[in-house]
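*Asks:* Could you look at this predicted model? Sequence included:
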Amino acid sequence: MRSQAVLSIASMAAAAHAASNDTAQTPRAVPSLWDGQCFYPTADGGFQLETYLGRWYQVAGTLAPFTAGCKCIYAQYALNDDGNVQVNNTCEAEGRPVNILGTASPADPTYGLDGAFRVQFPGQPAEECPGPNYIVQDYANDIAIVQSSNFTTLFILSREQHLEESVIQPGGTAGCIVASRLAEASPELSILVIEGGANNYNEPIIVNPALYLQNLAPCSITATFHKANKSEHLAQRELVVPCGGVLGGGSSINFMMYTRAQQDDYDSWKTPGWSADELRPFLRKLETYHGTGAAKDHGFDGPVHISSGSYRSLIAEDDFIEAGKALGYPEINDLQSLDTNNGVSRWLRYVSPEGKRQDTAHTYLHPKLQAGDAYPNLHVVVQAKVLRVLIDGDSKRAVGVEYTPNPAFQALGINLTQAPTHTVRARKLVILSSGACGTPAILERSGVGDPKILQRAGVPVLVDLPGVGHDYQDHHLIIYPYRTNLAPEETIDGILRAGRDAPTVFSGNKLLGWNAMDAAAKLRPTEDEVQALGPEFKESWDRDFRDAPNRPLMLMVLVNCFLGDQASVPVDQYASIGTYTAYPYSRGHMHITGPELKDPLDFDVGYFSDANDIDLKKLMWAYKKQRELMRRTKMYRGELAIAHPRFPEGSKAACTELDGPLELGNVRDVEYSAEDDAAIEAWIRENVGTTWHALGTAKMAPREKMGVVQPNLDVHGVKGLKIADLSIPPENVGANTNNTALMIGEKAADIIMRELGLQGTMSE
């Protein structure tokens, strides 16, 4: 099987050198010469000795005395001072390296071209036809076929030890799922995962849920930080957006909130095969659900455990639920069924009952990587950045990727400007899974994108696809902290204060298996609140929400801690409310400015760039709503003023500090003046940030609608290239996006397996 794969690749590569009248699938014919006794092959006319030197791996060949009983055969070619080439053949026999040295001398002109060599090894018998070895094809310096003059020996050599039939890069949330499912489906597929970050296996700050904020610290090596352009809408700030920078992608560093999209969300994509009803089987397949709710809505034997983890703070959880009811929002038993909305609910998390994070590396990849020789077809390279996809200019087919060591992990003093690049070839497929912040840059460096952007960046245009990097979206987040009367075991403030020492200090403590988020809500405003937000807001509400009761305007979550710098606040126990928009109107972009990794990105988050400031008004409504909810809890002891709007002196909306709760059942809403509203607006512009929910930068839509991929995830205009990550959703989802990423991974695996003639994961 391996030799068939190699020969197939060789034939395809030969086509790139074919005459212009050859078809893309026809290898160049190589005539042989006959002198009356022996045939002499014709060497490669484009052969260059300098590029042929170095190491070549034998991936197929005829038997030779030296290689009998050997494996891992390779040859090292080096130029001697006398113009001859030293040949060092090495292989492994019975666990020991064995090598033999020989010499390759350029043949005399009788034999023609430069790709002909006389090869001599000590003690080897003379051939009946004593002509030289010929390098009859040299395919872009990656594949070579070498044969002897009498045709008794032939070797197929490759610069890469393994010729991958499928390349998945990098090891993001969805990419790990695709790689795992394909490895299960066929041992004939050779799968390579290329991850820009480190291996996350059993990393304490990843597997222990309570330590998740350490992954987002400025010095973190498990996140990749993208600095955006200065924005006039955000008080001239340059927002920084962290994304997954470790195996497992965002699923390894996120907040682990189990939040599903709405039925309307997937239906709004209007894409064949991607409606909510068509996606439900994949949503069930990925999970083992440990919560309440209808059995038809959930899965019970998938890789990802959905549970409460090892701890819940029932006091704070109940408090939040009751406060929501006091505001008119009912408790909903299962707010993740796709068809429930506008209420408060007890939240589960991507955490096992034993208290371990359920990222896709640990749930899909690592079980196979740790299974000995059970999956020899699955390979992972970490700390390696993909530069570009290699696309054949004639056939417009993706034939591999080029990658380089990630500079963030290189030793000090290395010359990073000359870091080595590596090429891996793909016979069947290249799959991008770099996320909404990574995939567009790889596509553009590969020559796929808007011609104007590529030309400015100095990248040759291979495929005109203007939608690449367009329509960047993110949910807009602000977190508001409060003073509470919670006990130390009811928050993770102590764990956060312990910092890097937390795994040791809290070893064995059940709080390590908790993300401090037990309750949340999907909310819509009342009719009076819609009217109060102005005519432009009402117009957008009537158009996009009024007749779509399945769509929330805002999500809110209770977090049992202060999420900022613990050194900036008194030692205490805090609670915070996070508020984030479900369907922002604002759009941004993410593009390259040059052909290399070191070139900065042109990154516009686009926050509040929408007409009539509708997104801003959503967050102004959310500030007032979350504050009223918190004021109706028993734990409430006032606002932590350093993270609330700076209300004018004497304002009725000023922050307070209390010794006890407000009189529940008799709490009056805070009154806000026009000056107070201005203070809220200013605070939001100065402090709104990412929810780490970037999507839409390579959306699934027709090309004429700025689409980048088709419903089968093929990139428009490129063969053998698919995208499987959060860059593909054409519209946003009213939820944290991890669940959508997991679904995309399962759906992508099913699509690919069907196309490869393997059994799909879902029944017809």
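*Replies:* Arrived safely, thanks for sending. Given the structure is predicted, the values throughout are model-derived calculations rather than measurements.

*Asks:* CA only for contacts and neighbour counts going forward, please
*Replies:* OK.

*Asks:* any idea how far Gly447 is from Leu429?
*Replies:* 18 Å (C-alpha to C-alpha, to the nearest Å).

*Asks:* Looking at those two, which one has more neighbours?
*Replies:* Gly447 (26 against 23; other C-alpha atoms under 10 Å).

*Asks:* Isn't that one up against Val461?
*Replies:* Yes: using C-alpha atoms under 8 Å, Gly447 is in contact with Val461, at 4.7 Å.

*Asks:* Report the set of residues contacting both of these two.
*Replies:* Contact criterion C-alpha atoms under 8 Å, 6 or more residues apart in numbering; residues shared by Gly447 and Val461: Leu454.

*Asks:* who's in contact with the helix or strand hosting Ile205?
*Replies:* Per DSSP states H and E, Ile205 falls inside helix 204-207. Contacts of helix 204-207 with the rest of the structure, by C-alpha under 8 Å, 6+ apart, involve 200, 211-212, 214-215, 252-253, 356-358, 503.

*Asks:* Now for Ala487: which residues touch it?
*Replies:* Contacts of Ala487 by C-alpha under 8 Å, 6+ apart are Gln573.

*Asks:* And for the one 5 residues further on?
*Replies:* Contact criterion C-alpha under 8 Å, 6+ apart gives 210, 511, 516, 560-561 as the residues in contact with Ile492.

*Asks:* and it, how far is that from Gly513?
*Replies:* Distance from Ile492 to Gly513, by C-alpha to C-alpha: 11 Å.

*Asks:* tell me, what's touching those two both at once?
*Replies:* Ala210.

*Asks:* Centre of the chain to the helix holding Ile205, how far?
*Replies:* Centre-to-centre, helix 204-207 and its host chain are 18 Å apart (C-alpha atoms, centre = their mean, to the nearest Å).

*Asks:* which of the residues in the following helix or strand past that helix are buried?
*Replies:* Next in sequence after helix 204-207, counting helices and strands by DSSP H and E, comes strand 223-231. Buried residues in strand 223-231, counted by 16 or more other C-alpha atoms under 10 Å: 223-229, 231.

*Asks:* try this one side by side with the last:
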Amino acid sequence: MSAKIEDVANQFFDFVILGGGTAGLTLAARLSEDPARTVLVLEGGAAHIDVPDISRPASYGSHFANTNYSYEYKVSKQEFAGGRELVWQRGKGLGGSSGINFLCWLKPSREDIDAFGALGNPGWSWENYQRRMQNIEGFSAPSEDAKQNVNLKFDTIGKDGPLKLQFPNKIDEAEQHIQQASLILFTTGGIRWMLTYEHRLSSTTASTLRHTQSMSGDPQGFFFAPVSHDQKSQRSYSTTAFYVPNKDRENLSVLVNASVRKVHTATSPESNLIATGVEFEYEGNVYDVNARKEVIISSGALGSPHILELSGIGSKDVLEKAGVPMKLDLPGVGENVQEHIMVGLSWELKDDVQFDTLDILRDPETYAKHLELHKTVEGVFTTGVTSFGFVTLDQLTSRSLEIYKSMEDIVAKLDPKTTPPGLLEQYKLLLERYKPGSTNPGLEFISFPGLMSFPNPPEAGKRYITLLVAVNHPWSRGTIHATSNDPSKLPEIDPHYFEQGVDLTLLLELAKRAREVANTSPMKEMIVNELNPGPKVQTDEELSGWIKETFGTVWHTSSSCSMLPKDKGGVVDHTLKVHGTINLRVVDLSVVPLHVGTHTQSTVYGIADQAADIILGRC
């Protein structure tokens, strides 16, 4: 690595970045472009560079519960989900969660990004976001054969950036059948299709279709999306894109296995806090490092609020209970937490279906065979989760007006005396997303090539297909707070799942619609029977009960350090500077004020890129 403890302890750096994950390494690369600026990154995990378990795609979930590669955060018992106790995993090591994610590359809607600005943050807009993506994306167009299946307009995705993106070498015909079934089912609801399947459909049906473009701010429809693979089918993530190419810069230092304990601060004559340095632990000893210009927290939506509170910045009540002396009363820290929720439905495939799902890797001999195949860029480890559908409430269900009115009731019943600051403004924007006629989709279908559902286990030798359904514009709000002044004790996480019952209603309608897709040709000809939830689960009450027992997170937690005005519950301003401080910023997904309606990898990179220009005075 570029730094040893003697290079860091008690030394001075212009910028000290807390976290070497998706945002942290992106930001470090940008800030260190000028050799006159010194940059230090402190990362709590190991380097994991060129480790096959990380670099090999399609190893989904294999890093979870492995303490070398992930942190395990236990979630509080969920009052509105039958007392469920979930676990949230986050990447541990350089690259952070970009090193253990499912590699999906999707972009939010234009409205989702413009909402940042609408909530009081000038300079945050879809146009700026798209410019950021040109700095990040290094897309390689698919082969001519693949273009027949993936007919997106490639002029709206960047080609020269360091993060390598591509479509998998092979998109199975079975995946195409699943999308075709979705198309046929949803076309009558006015869904716009993103692929050229006209040759498979009647001319009447085909004439109703309009092509759209998932990379230009309009993700509505069904489509195949790129993945963060390079051309050798290795994971492309913040380590390979932003650290490795720049690791020999003399002004860039990265210290791994260095766990941040707190930020040191002083008080300015104007009574604002000044970040002066950082206390961290390395190999059992505690050290300090000094910051000449800024300290930047990039520890994710779970880690960043925790570091702020350990540093004495947060709600007075929370800090008192945790035994942390208060430096700055900032009640928004750890509040407004938002998370995408999903549940999986799975079907057994017929024996004659030609589809190598990930289930075949349960056999040790087959697993070993595909490890070898991956060396020649073949086999199931080169595949990706690429098949997606995004629909509006109108398109999802005939109950849309009834459900929308229940959302209006939520807003109408808000008590001004007890409602968290800024929540009303967020809810008004949510109503816009769900209102009749909206074209902003936040309800998602994901085709997963294998079993990813509960509670019924797989049968040896069988293959499965899973439709994951997700609510990406949730109404419930959670919290993440320190409970102790001991930095090794993880924060208490309470997402308040289903506190707003409409989130459960949306997930129920999605699950019912997924069953309809499975019962539509040509998907229905591929399957034997439903494994999960199974034929015994039929009524809305039974299906809702199954959802509460088996739903999970999408690992897209946001908003715990929301970019909002202070009087609206904000933690950082539009420059990502912590309210009440002179030189302390937060740069990661925690600053998103209202959650975006899609997978978040691209948004984190975009936030980091814009943060660099803000810090350097370029915007």
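*Replies:* Cool, the structure landed. Please read these numbers as outputs of a predicted model, since none were measured by experiment.

*Asks:* and for the helix holding Ile205 of structure 1, what span of structure 2 is it aligned with?
*Replies:* Using TM-score structural alignment, the residues of structure 2 aligned to helix 204-207 of structure 1 are 52-55.

*Asks:* The matching stretch vs structure 1, average distance?
*Replies:* By mean C-alpha distance after the TM-score superposition for structure 1, the fitted stretch 52-55 of structure 2 averages 1.3 Å away from its aligned residues in structure 1.

*Asks:* Which of the residues in that stretch are classified as buried?
*Replies:* Buried-residue list, stretch 52-55 of structure 2, by 16+ other C-alpha under 10 Å: 54-55.

*Asks:* And stretch 342-359 of structure 1, by the same measure?
*Replies:* Here stretch 342-359 of structure 1 shows 342-353, 355-359 as buried, counting by 16+ other C-alpha under 10 Å.

*Asks:* follow-up on the earlier one: so how do I select the buried members of the contacts of helix 204-207 of structure 1 in PyMOL?
*Replies:* Buried residues within the contacts of helix 204-207 of structure 1, by 16+ other C-alpha under 10 Å, are selected in PyMOL with:
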select buried, resi 200+211+212+214+215+252+253+356+357+358+503
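
*Asks:* Farthest-apart pair in the contacts of helix 204-207 of structure 1, please.
*Replies:* Gln358 and Pro503 (18.0 Å; C-alpha to C-alpha).

*Asks:* coming back round to it: which of the buried residues of strand 223-231 of structure 1 sits closest to Ala735 of structure 1?
*Replies:* Scanning the buried residues of strand 223-231 of structure 1 for proximity to Ala735 of structure 1, where the rule is C-alpha to C-alpha, the winner is Ala223, at 21.6 Å.

*Asks:* Residue in structure 2 paired with that closest one?
*Replies:* Match for Ala223 of structure 1 (TM-score structural alignment): Ser70.

*Asks:* try Arg637 of structure 1
*Replies:* Arg637 of structure 1 maps onto Ile527 in structure 2, by TM-score structural alignment.

*Asks:* which one is its match nearest to, not counting chain neighbours?
*Replies:* Leu349 (4.4 Å; C-alpha to C-alpha, 6 or more residues apart in numbering).

*Asks:* Quick one: residues contacting the equivalent of His340 of structure 2 over in structure 1.
*Replies:* The alignment partner of His340 of structure 2 in structure 1, by TM-score structural alignment, is His475. The contact partners of His475 of structure 1, by C-alpha under 8 Å, 6+ apart, come to 580-584, 690-694.

*Asks:* Compare these and tell me which is most surrounded.
*Replies:* Going by other C-alpha under 10 Å, Tyr580 tops those with 27 neighbours.

*Asks:* what's in contact with the biggest strand by length in structure 2?
*Replies:* As assigned by DSSP state E, the longest strand anywhere in structure 2 is strand 285-297. Residues outside strand 285-297 of structure 2 that contact it (C-alpha under 8 Å, 6+ apart) are 8-19, 263, 275-281, 304, 307, 583-587.

*Asks:* Likewise for stretch 736-750 of structure 1?
*Replies:* With C-alpha under 8 Å, 6+ apart, stretch 736-750 of structure 1 has contacts from 173-179, 181-182, 250-251, 257-261, 279, 282-283, 285-286, 693, 712-713, 724-726, 760-762.

*Asks:* Just the buried ones from these?
*Replies:* 173-179, 181-182, 250-251, 257-261, 279, 282-283, 285-286, 693, 712-713, 724-726, 760-761.

*Asks:* so where do the helices sit in the stretch 251-400 of structure 1?
*Replies:* Secondary structure of the stretch 251-400 of structure 1 (DSSP state H, counting those that start in this stretch): helices at 263-267, 276-285, 314-326, 360, 366-369.

*Asks:* what's the matching range in structure 2 for the shortest one?
*Replies:* Taking TM-score structural alignment as the measure, structure 2 aligns residues 238 with helix 360 of structure 1.

*Asks:* Just give me the mean distance for that stretch relative to structure 1.
*Replies:* Counting by mean C-alpha distance after the TM-score superposition for structure 1, stretch 238 of structure 2 comes out at 0.6 Å.

*Asks:* Check the offset of that stretch from the chain's centre.
*Replies:* On C-alpha atoms, centre = their mean, the centre of stretch 238 of structure 2 falls 14 Å from the chain's centre.

*Asks:* same deal with stretch 48-60 of structure 2?
*Replies:* For stretch 48-60 of structure 2, the distance to the chain centre is 19 Å (C-alpha atoms, centre = their mean).

*Asks:* And stretch 468-483 of structure 1, by the same measure?
*Replies:* On C-alpha atoms, centre = their mean, the centre of stretch 468-483 of structure 1 falls 18 Å from that of its chain.

*Asks:* Quick check: PyMOL command selecting the buried ones in the contacts of strand 285-297 of structure 2.
*Replies:* Remark: buried members of the contacts of strand 285-297 of structure 2, expressed as a PyMOL selection using 16+ other C-alpha under 10 Å:
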select buried, resi 8+9+10+12+13+14+15+16+17+18+19+263+275+276+277+278+279+280+281+304+307+583+584+585+586+587
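
*Asks:* Go through the contacts of strand 285-297 of structure 2 and flag which are in strands.
*Replies:* 12-18, 263, 275-281, 584-586.

*Asks:* quick one on the thing from earlier: quick check: the match of His340 of structure 2 vs Glu596 of structure 1, distance?
*Replies:* Applying C-alpha to C-alpha to His475 of structure 1 and Glu596 of structure 1 gives a distance of 29 Å.

*Asks:* Specify the residue positioned farthest from the middle of structure 2.
*Replies:* Pro269 (39.9 Å; C-alpha atoms, centre = their mean).

*Asks:* which one among the contacts of Ile492 of structure 1 gets closest to Gly734 of structure 1?
*Replies:* Ala516 (21.4 Å).

*Asks:* The closest one should be in a strand, yeah?
*Replies:* No: per DSSP: H, G, I helix; E, B strand; the rest coil, Ala516 of structure 1 lies outside any strand segment and is coil.
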